[in-house]
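Student: here are the coordinates; sequence isn't available:
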């Protein structure tokens, strides 16, 4: 009998994938780090495995007898050495899968993962893809555009000040973005298709592309007050990100990514794979990030 194993099952992507698989009556083993957060997953009929994604023996136990595994590498925003921590996590995951040998692996990756250098945090996903290619499994790399939910880091400040500070330069430039839940839905659809391509690349983005100006406009409509988008000066990026809770190491990776993003280098890989489009519009995704007490009255 098939068993679908979902790493990071309590996250937005993982929960969405699990929901679709269970609606289709398929057996799912949800891998969680904190068992106290597994109540909803257990209630919908999932088998629960507890494993830190850096704990290789626990991952071996969690992925044994899996016919398909959905892989995600968490981005550790407070890690002292973010790159090293994430590479260690990738090492533990890939070694566990080398031992348990699932027939199919779907990895949540990133736009720009094809680039081998200079992409900051996205370089982690290049490393993930490179390591998974060494395994004897049918591989699907689901490369996700920037998550709409990432704007939640600056939403509170924007609502307070009326200014949305953006690392996207210029603020009028459109870029691919997608709701995290939609990535999970696309992943579920790919798993349900049960294809065994040696390697498949799928890009996931939203129904259309947006700019930071569009984000500010959507927040204005949600909150019922004017919010304008402004470029955050490049020299302020690291200090502002660190003040927001990132380690200096992770903040540098984010800054490096936005440097190449603003240079137009982060996008779907041309001529490779396909693009799937989520249905969630930006305003809907942002509405979930704004406290109801701050939304405009009808």
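Tutor: That came through fine. In this text the structure is predicted, and so the values were computed from the model without any measurement. Numbers count the residues shown, from 1 in each chain.
Student: only C-alpha atoms for contact and neighbour calcs from this point on.
Tutor: Fine.
Student: Any buried residues in the host helix or strand of residue 220, and which?
Tutor: Assigned by DSSP states H and E, residue 220 belongs to helix 212-223. The neighbour-count check on helix 212-223 (16 or more other C-alpha atoms under 10 Å) flags 212-220, 222-223 as buried.
Student: Quick check: what element follows it along the chain?
Tutor: According to DSSP H and E, the helix or strand after helix 212-223 is strand 228-231.
Student: For that next one, which helices and strands make contact with it?
Tutor: strand 163-166, helix 212-223 (3 or more C-alpha pairs under 8 Å, 6 or more residues apart in numbering; DSSP states H and E).
Student: Redo the ones you listed as JSON lines? Include distance to residue 106.
Tutor: Converted to JSON lines, those look like this (distance: least, C-alpha to C-alpha, whole Å):
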{"stretch": "strand 163-166", "distance to residue 106": "32"}
{"stretch": "helix 212-223", "distance to residue 106": "30"}
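Student: wait, which of these is closest to residue 144?
Tutor: helix 212-223 (18.4 Å; C-alpha to C-alpha).
Student: What about residue 192, how many residues nearby?
Tutor: Counted with other C-alpha atoms under 10 Å, the burial measure for residue 192 works out to 13 neighbours.
Student: For it, which residues are in contact?
Tutor: Neighbour list for residue 192: residue 21 [criterion: C-alpha atoms under 8 Å, 6 or more residues apart in numbering].
Student: which parts of stretch 63-76 are buried?
Tutor: 63-73.
Student: no wait, stretch 93-105
Tutor: 93-98, 100-105.
Student: among those, which are in helices?
Tutor: Taking DSSP state H, the ones among the buried residues of stretch 93-105 that sit in helices are 93-98, 100.
Student: Which of those sits closest to residue 191?
Tutor: When these are compared against residue 191 (criterion: C-alpha to C-alpha), the nearest one is residue 97, at 17.1 Å.
Student: Hmm, that closest one is touching residue 61, no?
Tutor: No - between residue 97 and residue 61 there is no contact under C-alpha atoms under 8 Å: 10.3 Å.
Student: rewinding a little: packing partners for the helix holding residue 220?
Tutor: strand 228-231, helix 282-287.
Student: Would you mark the buried spots in the first one?
Tutor: Yep, that's strand 228-231 we're talking about. Quick answer for strand 228-231 (16+ other C-alpha under 10 Å): 228-231.
Student: let's bring in a second model and compare:
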């Protein structure tokens, strides 16, 4: 009998990458992708006989049908419409919990979280993950909470501005040599897919009710590493500007973050700086999974080189 795996929301970056890996896996699981608008599911997915795009919304709880599923990946989505993030996170996670408990076949939940989500203060927008983790930590017989580093793919704007005249980019973490865990979303998708398949297939060992893993890249990276990598790819030397704490609000406002959430983003990036509440979470340890994709590989692909 084919494994049945549900991804929600399937439109998330981690969800998409996980689906790509699942579709190529030898196990050939049946995959249900939950979208607010199923018509936006990629054609490369919908043309596969073992993929189904269905309509569902974690905010309202409608369409969250996990029946028949062996395992679920949940990626708590951010909100940009001015809604209180704590309220949104609580409502969405509660809806997912209800759907999980209504599905008797569920063996495992893989929950996409974030570094720093274990703290109940001082993490800004990451409170979305803190709340989700708390509500869902016992929502299935086995819960795996995955905490990736900062995604390489989030720095496409730096690649673009380093090709302007004059080339430059701004970095919201000071100082420039402060290295943080970064990782490719492809490595995260590959790990999540493997976790979903192995749990759904079952093993002789008893499941662990709750487990946390961090997923980092091959090493930690600083703004100086990003600058050097982009200069090698573009062939242009540029200027790096690290944003001081006092300038973070303007930085995020200019970057398109809705004003209701600007201070949350400021708090999150202050927490990542030396001396911040998250700074002690950046070391590799026994629970850390080390990805294999390097920063330059991702940037070369993004630059079409």
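Tutor: Cool, got the structure. A quick note: this is a predicted structure, and the numbers were derived from the prediction, not measured.
Student: TM-score them against each other, please.
Tutor: With the length set by TM-score structural alignment, normalised by the length of structure 1, the two chains reach a TM-score of 0.88; 290 aligned residues with a C-alpha RMSD of 2.3 Å.
Student: could the buried residues of helix 212-223 of structure 1 be laid out in a markdown table, adding distance to residue 7 of structure 1?
Tutor: Shown next, in a markdown table, are the buried residues of helix 212-223 of structure 1 (distance: C-alpha to C-alpha, whole Å):
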| residue | distance to residue 7 of structure 1 |
| --- | --- |
| 212 | 32 |
| 213 | 35 |
| 214 | 33 |
| 215 | 31 |
| 216 | 34 |
| 217 | 35 |
| 218 | 33 |
| 219 | 32 |
| 220 | 36 |
| 222 | 34 |
| 223 | 35 |
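Student: Okay, strands next: where are they in the stretch 51-200 of structure 1?
Tutor: 68-71, 104-110, 138-144, 146-147, 163-166, 177-178, 199-205 (DSSP state E, counting those that start in this stretch).
Student: would CSV of these with distance to residue 43 of structure 1 be doable?
Tutor: As requested, these are exported to CSV (distance: least, C-alpha to C-alpha, whole Å):
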stretch, distance to residue 43 of structure 1
strand 68-71, 20
strand 104-110, 25
strand 138-144, 28
strand 146-147, 28
strand 163-166, 39
strand 177-178, 28
strand 199-205, 29
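Student: how about these, which one is nearest residue 34 of structure 1?
Tutor: Closest approach to residue 34 of structure 1 among the strands of the stretch 51-200 of structure 1 is made by strand 68-71 (17.3 Å; C-alpha to C-alpha).
Student: against structure 2, where does that closest one fall?
Tutor: The aligned range for strand 68-71 of structure 1 in structure 2 is 71-74, by TM-score structural alignment.
Student: That stretch vs structure 1 - mean distance after superposition?
Tutor: Its matched residues in structure 1 lie on average 0.5 Å from stretch 71-74 of structure 2 after superposition (mean C-alpha distance after the TM-score superposition for structure 1).
Student: In contact with the residue mapped onto residue 104 of structure 1 from structure 2, which residues?
Tutor: Matched to structure 2 by TM-score structural alignment, residue 104 of structure 1 sits across from residue 108. Residue 108 of structure 2 is in contact with 70-72, 140-144, 196, 199-200, counting by C-alpha under 8 Å, 6+ apart.
Student: What subset of these is buried?
Tutor: Buried among the contacts of residue 108 of structure 2 by 16+ other C-alpha under 10 Å: 70-72, 140, 142-144, 196, 199-200.
Student: What span of structure 1 is stretch 186-197 of structure 2 aligned with?
Tutor: Going by TM-score structural alignment, stretch 186-197 of structure 2 lines up with residues 181-192 of structure 1.
Student: now that stretch: how far from the chain's centre is it?
Tutor: Chain-centre distance of stretch 181-192 of structure 1: 12 Å, with C-alpha atoms, centre = their mean, to the nearest Å.
Student: same question, stretch 92-111 of structure 1
Tutor: That offset, for stretch 92-111 of structure 1, works out to 16 Å (C-alpha atoms, centre = their mean).
Student: ditto for stretch 153-167 of structure 1
Tutor: 22 Å.
Student: quick one: which of the buried ones among the contacts of residue 108 of structure 2 is nearest to residue 134 of structure 2?
Tutor: residue 143 (11.4 Å).
Student: who are the neighbours in contact with residue 281 of structure 2?
Tutor: Per C-alpha under 8 Å, 6+ apart, neighbours of residue 281 of structure 2: 115-116.
Student: how near is it to residue 271 of structure 2?
Tutor: Separation of residue 281 of structure 2 from residue 271 of structure 2 (C-alpha to C-alpha, to the nearest Å): 11 Å.
Student: Could you do residue 251 of structure 2 as well?
Tutor: In terms of C-alpha to C-alpha, residue 251 of structure 2 sits 16 Å off from residue 271 of structure 2.
Student: May I ask which helix or strand encompasses residue 250 of structure 1?
Tutor: helix 248-262.
Student: buried set for that helix?
Tutor: 248-259, 261.
Student: and that helix, what other elements does it pack with?
Tutor: Using 3+ C-alpha pairs under 8 Å, 6+ apart, helix 248-262 of structure 1 sits against helix 82-100, helix 237-243.
Student: so which of those comes closest to residue 201 of structure 1?
Tutor: helix 82-100 (18.5 Å).
Student: name the helices or strands packed onto the closest one?
Tutor: Secondary elements touching helix 82-100 of structure 1 (3+ C-alpha pairs under 8 Å, 6+ apart): helix 56-63, helix 123-132, helix 248-262.
Student: Identify all contacting residues around it.
Tutor: 53-57, 59-60, 63-66, 73-76, 79, 121, 124, 127-128, 131-132, 135-136, 249-250.
Student: just to revisit the earlier point, I'd like to know how far the match of residue 104 of structure 1 sits from residue 17 of structure 2.
Tutor: Residue 108 of structure 2 is 19 Å from residue 17 of structure 2, by C-alpha to C-alpha.
Student: Likewise for residue 60 of structure 2?
Tutor: For residue 60 of structure 2 relative to residue 17 of structure 2 (C-alpha to C-alpha), the value is 25 Å.
Student: what does residue 85 of structure 2 give?
Tutor: Using C-alpha to C-alpha, residue 85 of structure 2 is found at 25 Å from residue 17 of structure 2.
Student: try residue 181 of structure 2
Tutor: Distance from residue 181 of structure 2 to residue 17 of structure 2, by C-alpha to C-alpha: 20 Å.
Student: ditto for residue 292 of structure 2
Tutor: Taken as C-alpha to C-alpha, the span from residue 292 of structure 2 to residue 17 of structure 2 is 15 Å.
Student: No further questions, thank you.
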